[in-house]
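> Pasting the sequence and the predicted coordinates here, then a few questions.
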Amino acid sequence: MGFAEEHLIPLVDEGLGNSAYVLDLGDGRALAVNASRDLRALYATAGRRGLTVAFAADTHLHADFLSGAVQLAHDQGATALASAAGRRAFAHTPLADGDEVDLGGLRLQTLATPGHTDEHLAFLLLDGTRALGVFTGGSLIVDSAARTDLLGADRTEELARAQYRSLKRLASLPDETAVWPTHGAGSFCSAPSGAERTTTVGAQRRDNPLLAAPDEDTFVRELLDRLGSYPAYFDRLTERNRRGPAVVTAAPLMTALTVDQVVTLIDGGGYVIDVRPAVDYAAGHIPGAVSIPMRSQFGTWLGWLLPDDAPLVFVSGDDQDVGEIVWQAYKIGYERLAGRLVGGIPAWLAAGRPQRTTAFVTADRAPSGPYLDVRQQTEYRDGRVAGALNVELGQLADVADDVPAGAVVACGHGERAMTAASILERAGHTGLTVLDGGPADFAAAHGAELVQEGNA
């Protein structure tokens, strides 16, 4: 078949900052690239076009989500395509550099592109001898390259040097070749990048600052300087993906729990996660509950802050989609979902159980400090309140005892700050205030200096 742009459908996961792709092969079949275990959007897209997924390709062993390849093989008979070097323990077609897969007119050619991971492959889409585009996964991304520290500090520089060679290889493709990355803006697998999620080889040769590095040493230094922290669950999922995620045979459900059942689970070491908006959590919540408001980033923070081997109880609002909680958890390998408190906080209070409140105020009503900023260091450097203490949310539990009493806890808007306050309260802090707003709001209200990169 001839290829047209409408044959390729990107599926963007805003929470993870990633893109999967569905390629309509023109004969009722489709290729899926880097699909996650949450296949709802993919199945909806395929269903609208009358497609069956015949091939499920993974560019690498993902760290930030469980692959959907095993599920696609089970549900639709898809052939899993992946690197032979990944030693996956489930049925797949093992591929090495230069191998080709016939898609029925179009072809996929594999390009070994180690760096983000050891076994990373890019998939070059060919129509005859013409390169249409390349699925670059976690190698070449828009104006950057994906991180190289996921296999440990002792491998980081070695993999960064491999990433340099991989980017150079990809940059040797024709200018008009489309670049279809998986990682992008918002992904903790990526160094910072812009809003665009696809590009071309020619545009990257022109605009990617890493490709402009004059030599390998400079490239390595610049790439490593961009790396920040990443969620704790990343260290577990690579091996889960190598073994292959368990097949989900029916839509997972959330068990309805009574107050007494919730209390029993808490006493047995379970965690309560309150997914209501920050303002609702502030007005009243179960003591010890962790606030992670339901939004696109919910899965990331669940996997960063909570263990995957303890029962999890959820408190939600009446209008919140319980199915979204389940799939965001399952997508990152969290399956010990004990259930949801039926009736929510009203039921908890009706049973005579105590609740706790947390001050959540706008900048004009907030105390003057001390100011705790829980954003990522890159965000903090780009604009912060003078004299603020910065502890990233992901590291806060480890240093909770060092946080000054009575702190104003802040992020960019308030969601992460409420999560931080809930962690500090679990550690024994009282008298915290969560800022409903960001550093610019606080600085304006309190006459504080707003420090930005370049005037520090």
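Cool, got the structure.

> drop to CA atoms for contacts and neighbour counts, all remaining ones
OK.

> So which residues of the stretch 251-400 of the chain form strands?
256-257, 271-274, 290-291, 312-315, 337-341, 359-361, 371-373, 384-385, 389-390 (DSSP state E, counting those that start in this stretch).

> Second structure follows, compare the two:
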Amino acid sequence: MLLRYFYDEKLAQASYMVGCQMTGEAIVIDPSRDIEGYLKEAAKEGLHIVATAETHIHADFVSGTREFAERFDTTAYLSDEGDADWKYEFAADIDAKLVTDGNRFKVGNVTFEVMHTPGHTPEHVSFLLYDRDQTVPMGIFTGDFVFVGDIGRPDLLEEAAGIQGTTAVGAKQMFESLKRFKALPDFVQVWPGHGAGSACGKALGAVPTTTVGYEKQTNWALQVEDETAFVKELTTDQPEPPNYFAMMKRVNKKGIVATPTLSKPRVAEATELETLVNTMQVVDTRSGKSFASGHVPGALNIPYNSKFVTWAGWLLDFDHDIAVIAEFRLLEEIQTDLQSIGLDRFVTLVDIADLSPEQLTEQYPDWSAEQAIEAAEAGEVVVLDVRNKTEWDAGHYEQAKRILLGKLSSRYKEIPVDRPIAVHCASGVRSRMAVSVLQSLGMKNVINIDGGYAALQPVLDRQALTEK
């Protein structure tokens, strides 16, 4: 048997390929949309991918299962658990095998057993792996059920998909599912669907794999024996889910077009930028400081780094065309990144090298923490905190108004406009994106607080000591 681990650092998403070297057959568990990596690895190992398996309808990335099925006639093993709202609508269009708790299937000489593990979502299943004729499993693919040091959150259906009243139900289901997990032998390996940085849990570990025994000893969720206490802990302080999660649920339920059918973005002249800003979403991928010193009015600033995909999902509209200002050499990589979360309307690229100073007519200033607090105390500015609730609860400026960066475009009218707006996050990265959002919405008198709350806190502490 062969096991290969694939990890997308930009989405903190793990997927796996299991192959039977005797028969040359392989299966991919929870494939991402870009399937080329699996195909290359299979070819290198002399394997033929004949199947995929999904632990659940994913909310944070586009699944590659439908593309595998349509391009290579693979069989898809899909959960048939959950009610009618949680069935794969595209199953009728491909070679799909609907599975429920206790079902077994084979790929070559490797056997998989389905274990229904609801809690994160109602239809969620895990896959126990048996090699050859083993009577005990060697491992379990847990998807978003059990992670290293954490478990899947139960609130996404309510927070992201808008299905009210599901959080408490999911938490109780998770409590019961974990009883089955704890009953597995300690030596069983655990292969989760996400790592550190994912919004699918509160505090996922950075180690890629673990064991049932280790999680029983160290994972907080497996230590709590009282259901009420467990539900309270699990449903408290979960991070706000990105806006695009709701779209991903719909996309992965219905299926999405294969990537080879999508056109390559057109490369436009920089002289077209004024027209582009008026007709589509324009994303400037330069650093926040470069953007601050001069940018095209109306553009959003989402720096091209490890968080680009997540923030694109937060800030971009799936229903409108997208133009990106970036280095030409990054065109294909950026397209792949955006497609990984279903942002398929990236149609135009403008090369950064073609920008002229005459086009970069809009700027914004940086203020020190001292400047911002002095102006705020004098009533001269509104302080806007764009951090998440957990950060806010850990410490904040009492006069600040908090609106999460990802919610600014829908809540910006709550911000007073009679004074300049001084924006901060934790360190100054998110606040620069927030300034670009506000400017694109027509709020031009905006300031970035350099250094964020890390710079503000010492000033506030000194102020508190002086007042005493």
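Arrived safely. Every value quoted in this text rests on a predicted model; they were computed, and no experiment measured them.

> Deepest-packed of the strands of the stretch 251-400 of the first structure, please.
Among the strands of the stretch 251-400 of the first structure, strand 290-291 has the highest mean neighbour count (mean count of other C-alpha atoms under 10 Å), at a mean of 28.

> Show where that one falls in the second structure, residue numbers please.
Aligned using TM-score structural alignment, strand 290-291 of the first structure spans residues 300-301 in the second structure.

> Report the mean distance between the matching stretch and its aligned residues in the first structure.
Here the mean offset of stretch 300-301 of the second structure against the first structure after fitting is 0.8 Å, by mean C-alpha distance after the TM-score superposition for the first structure.

> returning to that earlier point: which of the strands of the stretch 251-400 of the first structure sits closest to residue 163 of the first structure?
strand 389-390 (31.1 Å; C-alpha to C-alpha).

> Touching the next helix or strand after the closest one from outside, list them.
Next helix or strand after strand 389-390 of the first structure toward the C-terminus (DSSP states H and E): strand 408-410. Outside strand 408-410 of the first structure, the residues that touch it by C-alpha atoms under 8 Å, 6 or more residues apart in numbering are 366-375, 416-418, 420-421, 432-439.

> any chance you could map the helices in the stretch 251-400 of the first structure?
Using DSSP state H, counting those that start in this stretch, the helices of the stretch 251-400 of the first structure run over residues 259-267, 278-283, 298-305, 322-331, 344-350, 377-382.

> In JSON lines: the ones you listed, plus distance to residue 46 of the first structure and mean neighbour count.
Shown next, in JSON lines, are those (distance: least, C-alpha to C-alpha, whole Å; neighbours: other C-alpha atoms under 10 Å):
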{"stretch": "helix 259-267", "distance to residue 46 of the first structure": "40", "mean neighbour count": "16"}
{"stretch": "helix 278-283", "distance to residue 46 of the first structure": "36", "mean neighbour count": "20"}
{"stretch": "helix 298-305", "distance to residue 46 of the first structure": "24", "mean neighbour count": "21"}
{"stretch": "helix 322-331", "distance to residue 46 of the first structure": "19", "mean neighbour count": "20"}
{"stretch": "helix 344-350", "distance to residue 46 of the first structure": "37", "mean neighbour count": "17"}
{"stretch": "helix 377-382", "distance to residue 46 of the first structure": "38", "mean neighbour count": "15"}
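
> Identify the residues contacting stretch 29-38 of the second structure?
14-18, 28, 52-55, 61-65, 67-68, 141, 143, 193, 259, 336, 339-340.

> burial measure for residue 172 of the first structure, as a count.
Residue 172 of the first structure has 11 neighbours, counted by other C-alpha atoms under 10 Å.

> Translate it into the numbering of the second structure.
Per TM-score structural alignment, residue 172 of the first structure is aligned with residue 183.

> repeat for residue 219 of the first structure
Match for residue 219 of the first structure (TM-score structural alignment): residue 230.

> can you check residue 357 of the first structure too?
In the second structure, residue 357 of the first structure lands on residue 363 (TM-score structural alignment).

> Around its match, how many other residues sit close by?
Considering only other C-alpha under 10 Å, residue 363 of the second structure is surrounded by 18 other residues.

> Contacts only, for the residue lying closest to residue 102 of the second structure once chain neighbours are set aside.
In this structure, residue 102 of the second structure finds its nearest non-sequential neighbour in residue 114, 5.2 Å apart by C-alpha to C-alpha, 6 or more residues apart in numbering. Contacts for residue 114 of the second structure (C-alpha under 8 Å, 6+ apart) come out as 99, 100, 101, 102, 103, 104, 125, 126, 127, 128.

> would you list those in JSON lines and tack on secondary structure and distance to residue 286 of the second structure?
JSON lines is the format used below for these (DSSP: H, G, I helix; E, B strand; the rest coil; distance: C-alpha to C-alpha, whole Å):
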{"residue": "99", "secondary structure": "strand", "distance to residue 286 of the second structure": "46"}
{"residue": "100", "secondary structure": "coil", "distance to residue 286 of the second structure": "48"}
{"residue": "101", "secondary structure": "coil", "distance to residue 286 of the second structure": "49"}
{"residue": "102", "secondary structure": "coil", "distance to residue 286 of the second structure": "51"}
{"residue": "103", "secondary structure": "coil", "distance to residue 286 of the second structure": "50"}
{"residue": "104", "secondary structure": "strand", "distance to residue 286 of the second structure": "50"}
{"residue": "125", "secondary structure": "strand", "distance to residue 286 of the second structure": "41"}
{"residue": "126", "secondary structure": "strand", "distance to residue 286 of the second structure": "41"}
{"residue": "127", "secondary structure": "strand", "distance to residue 286 of the second structure": "42"}
{"residue": "128", "secondary structure": "strand", "distance to residue 286 of the second structure": "45"}
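
> Most neighbours of all these, which one?
Of the contacts of residue 114 of the second structure, with other C-alpha under 10 Å as the count, residue 125 tops at 31 neighbours.

> what number of residues lie near the counterpart of residue 258 of the first structure in the second structure?
Alignment note: residue 258 of the first structure maps to residue 269 in the second structure; criterion TM-score structural alignment. Using other C-alpha under 10 Å, the number of residues around residue 269 of the second structure comes to 13.

> quick one: residue 269 of the second structure from residue 7 of the second structure, how far?
36 Å (C-alpha to C-alpha, to the nearest Å).

> Please apply the same query to residue 309 of the second structure.
With C-alpha to C-alpha as the criterion, residue 309 of the second structure and residue 7 of the second structure are 15 Å apart.

> ditto for residue 198 of the second structure
12 Å.

> and what of residue 420 of the second structure?
43 Å.

> Once you drop chain neighbours, what's closest to the most centrally placed residue in the second structure?
A centroid search over the second structure (C-alpha atoms, centre = their mean) returns residue 60, at 4.5 Å, as the residue closest to the centre. Spatial nearest neighbour of residue 60 of the second structure, chain neighbours left out: residue 245 (5.5 Å); criterion: C-alpha to C-alpha, 6+ apart.
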